[in-house]
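No letters, just coordinates:
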């Protein structure tokens, strides 16, 4: 049986859904790479809220999804932009998410790292930015999780040049209890971060970023780079001090970056590993055996889906991630914090469904098809 899907031109065409999913089973953590999935939150669909209200989260479903990721050996990067930080989830909600997820990680033996930012303030002086970072760093460390120092909109607005970034990050690294992950998020993910590290020129920004790391190598576990520029990431990771990891955040080029070359490789901290979790885990286990070719054969076909989800405006990739989680049966509804389920078009959803189904990502293809048909009917598409 076929399903009629709208294309980018608004024309309906027939698609025959896959009937058998990939056989992807839970497994242990990996030996050759450290891999995190940045996980989404599940909204409470019955909460009486508006787009401007504080986030209403379905905690049971949210934590169940994290257990799903941990069961496949993936680490969870918590309270990152995939969880709608700065796009519906405020610091109060993020702090609760961190506390709950860190406790769950301890209970099941899962690896977790959590985002530290400044989103409890909209703007402020450098001292206020530093204090906001300190509050969040203390909360993450108190929860027993590793800290990810996220890029700050407030710091980007308050800083007058590279020296302010060096001062703020140096202060935070000196007081961090354990080595942290530094996150460089490009403006394609958040336009408010244009000119981060004190320069619009990426070469100059890279020099400042590396200067921060060089001054405190013992406090930097690694860096997460989300610039969607594979060669720039490769060049940057080759300049890192010994012992400092590069976690790719490049949702366009991750297979080649994780596979690496004769001079090194990237670990991973990726939003796209939310919908790809079990398949990504299977691929990394193949890589653990030294089979880079087999790894690429499994992961390369996923890039088309990832590039579709992360197409401009890239910051709305979260909508496609949650849509696929609904189709896959990880949640009972397609509702998002802040009403963000409206951020992509029906043709976008249709293509995401087709690509994910073709990869065998849905554990129950019949359920995914049924839910896709229900969505299409809401838009007036009669089968």
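Here it is on my side, so go on. Predicted, not measured: the structure shown is a model, and the values here were computed from it.

CA atoms for contacts and neighbours, from now on please.
Fine.

Doesn't residue 26 belong to a helix?
No. Looking at residue 26 with DSSP: H, G, I helix; E, B strand; the rest coil, it is coil, so not inside a helix.

count of residues packed around the closest residue in space to it that isn't next to it in sequence?
Nearest non-adjacent residue to residue 26, counting by C-alpha to C-alpha, 6 or more residues apart in numbering: residue 72, 4.3 Å away. Neighbour count for residue 72, taken as other C-alpha atoms under 10 Å: 21.

cool, and residue 289?
12.

Residue 34 too?
For residue 34, the count of nearby residues is 20 (other C-alpha under 10 Å).

Near the nearest residue to it once chain neighbours are set aside, how many other residues are there?
In this structure, residue 34 finds its nearest non-sequential neighbour in residue 267, 5.4 Å apart by C-alpha to C-alpha, 6+ apart. Close neighbours of residue 267, defined as other C-alpha under 10 Å, add up to 23.

how much space between residue 267 and residue 304?
21 Å (C-alpha to C-alpha, to the nearest Å).

cool, residue 144 as well?
37 Å.

of the two, who's got more company?
Of the pair residue 144 and residue 304, residue 144 is the one with more neighbours under other C-alpha under 10 Å, namely 18 against 14.

Which strand or helix spans the nearest residue to the more buried one once chain neighbours are set aside?
Distance criterion C-alpha to C-alpha, 6+ apart; nearest residue to residue 144, sequence neighbours excluded, is residue 102 at 6.7 Å. In this assignment (DSSP states H and E), residue 102 forms part of helix 91-108.

Kindly report the same for residue 369.
Element membership for residue 369, per DSSP H and E: helix 365-378.

Which neighbouring elements make contact with that helix?
helix 317-327, helix 346-359 (3 or more C-alpha pairs under 8 Å, 6 or more residues apart in numbering; DSSP states H and E).

now the angle from that helix to helix 346-359?
Helix 365-378 and helix 346-359 are oriented at 170 degrees to each other (axes from the mean of the first three to the mean of the last three C-alpha atoms, to 10 degrees).

what distance separates helix 365-378 from the middle of the whole chain?
Centre-to-centre, helix 365-378 and its host chain are 26 Å apart (C-alpha atoms, centre = their mean, to the nearest Å).

List the buried residues for that helix?
365, 366, 368, 369, 371, 372, 373, 375, 376 (16 or more other C-alpha atoms under 10 Å).

got another, please set it beside the one above:
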């Protein structure tokens, strides 16, 4: 078995022998003990992808990937950060993605939630609160018309415009009053998007927590849950304990998800995670272990994936999508390594090489020979011997 030379950040190479024992294919029903959503990436059309927003999506390849997630029992969190909202996928593209994915979910009986925000507003801003609310309303109405529950994503426009927590309460309150069903609130931390610093009207996380807890308390029955994407496990556990009965805590912590989903014996987090896109076969098996009442097997399956997650989501965290799409290409789930907005260039070659190694060790490539051949093609483009 030949070794492949992987470039290192120090400028050298290390020899790695690829794993020839991939995980077998898996088909199963949805998890019962927790909600498991994978925030899914989009596949760009390589003939039209560019550095400009509004680049074209390869719809068939994008939907085929979602069908693969549903077949493994995972739900799809659509049109969210992993799908390059705000970093290549504009609102018209996201609206079409929501329409197509919601229809596909109905056809296969798959779970879906869809991100709604305010990204149809000009980035130049600032915008009036009434304009921000109207933008949210447009997207919320579209998602609900498509039959998909909504995730109220954090708004860059609101972060710029709001003068304090009262204005967050005003905007979110108006949206919850008119929503047709329970929705998920999303707290996306500045490590994922620096423009969201000080969200909920406070830079202090304790005070910010108090604001959205107040929103939830004022609109009982309108909030399905809160998705926490702060990469702070202790804070998530604290928030989880303070949520009203019946309101879920969806972990978005791609560093600490095994222990947060596993729970503390009393409470546990549900999952809405970008890392579930590349590790779907393992996540599905881990969900099955929980359903069987086997928390030990759950951790034995999911704990080894954390090294890959921490690597993909390493600072600058917002570029994690590059590694996610690389792994989908190496796994044979799409025909190219091209991203909306040209973000395939956002990570270094040594970073991508390590992502390959960590994923390969987990058996995530159905055809290891194909993965190796494609990695060597990528190296050749960079003028690197392998």
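Structure's in. What do you need? Keep in mind that what you see is a predicted model, and the values were worked out from it rather than measured.

for the helices and strands packed on helix 365-378 of the first structure, which one sits closest to residue 161 of the first structure?
Closest to residue 161 of the first structure of these, according to C-alpha to C-alpha: helix 317-327, at 30.6 Å.

okay, the closest one sits on what stretch of the second structure?
Mapping helix 317-327 of the first structure onto the second structure (TM-score structural alignment) gives residues 320-330.

Superposed on the first structure, what's the mean shift for the matching stretch?
Compared with the first structure after fitting, stretch 320-330 of the second structure has a mean deviation of 0.3 Å; criterion: mean C-alpha distance after the TM-score superposition for the first structure.

which residues are contacting that stretch?
Contacts to stretch 320-330 of the second structure, defined as C-alpha atoms under 8 Å, 6 or more residues apart in numbering, come from residues 41, 43, 82, 84, 275, 277-278, 312-314, 334-337, 339, 343-347, 352, 355-356, 359, 365, 370-372, 374-375.

start and end residues in the second structure for stretch 280-287 of the first structure, please.
Against the second structure, stretch 280-287 of the first structure falls on residues 283-290 (TM-score structural alignment).

Mean deviation, that stretch versus the first structure?
Superposing on the first structure places stretch 283-290 of the second structure at an average distance of 0.6 Å from its equivalents, by mean C-alpha distance after the TM-score superposition for the first structure.

hmm, who's touching that stretch?
31, 33-34, 36, 72-74, 276, 295, 297-299, 301-302.

Also stretch 178-198 of the first structure?
Outside stretch 178-198 of the first structure, the residues touching it (C-alpha under 8 Å, 6+ apart) are 146-153, 156, 159-163, 165, 173, 200-201, 205-206, 208-209, 218-227, 312-315.

my guess is the residue nearest to residue 144 of the first structure meets residue 145, correct?
Yes. Counting by C-alpha atoms under 8 Å, residue 102 of the first structure touches residue 145, with 6.2 Å between them.

For residue 278 of the second structure, which residues are in contact?
Residue 278 of the second structure neighbours (C-alpha under 8 Å, 6+ apart): 324, 327, 328, 364.

these two touch, right, the last one and residue 21?
No. With contact defined as C-alpha under 8 Å, residue 364 of the second structure does not reach residue 21; the gap is 9.4 Å.

who has more neighbours, these two?
Between residue 364 of the second structure and residue 21, counted using other C-alpha under 10 Å, the more crowded position is residue 364 (26 against 15).

what does that one align to in the first structure?
So residue 364 of the second structure corresponds to residue 361, using TM-score structural alignment.

element containing its match?
Using DSSP H and E, residue 361 of the first structure falls outside every helix and strand.

gap between it and residue 277 of the first structure?
Applying C-alpha to C-alpha to residue 361 of the first structure and residue 277 of the first structure gives a distance of 9 Å.

One more: residue 97 of the first structure?
20 Å.

So those two - more neighbours on which side?
Taking other C-alpha under 10 Å, residue 97 of the first structure and residue 277 do not tie; residue 277 has more neighbours (25 against 22).

Not counting its neighbours along the chain, what's nearest that one?
residue 69 (6.3 Å).

Let me see the contact set for that neighbour.
Residues in contact with residue 69 of the first structure (C-alpha under 8 Å, 6+ apart) are 37, 75, 76, 274, 277, 278.

redo that, cut-off 10 Å
Applying C-alpha atoms under 10 Å, 6 or more residues apart in numbering to residue 69 of the first structure gives the contacts 26, 36-39, 63, 75-76, 110, 273-278, 281.

So which of the residues you listed sit within helices?
63, 277, 278, 281 (DSSP state H).

Just give the closest residue to the first one, not the sequence neighbours.
If I follow you right, that is residue 63 of the first structure. Residue 63 of the first structure's closest residue in space is residue 101 (C-alpha to C-alpha, 6+ apart), at 6.6 Å.

Let me see the contact set for the one you found.
59, 62-64, 66-67, 76-79, 95, 107, 110, 112-114, 143, 145.

does residue 271 of the second structure sit in a helix or strand, and which one?
strand 270-273.

Could you count how many residues lie near residue 324 of the second structure?
Neighbour tally, residue 324 of the second structure, other C-alpha under 10 Å: 24.

Residue 15 of the second structure should be in a strand, yeah?
Yes. With three-state DSSP as the criterion, residue 15 of the second structure is part of a strand.
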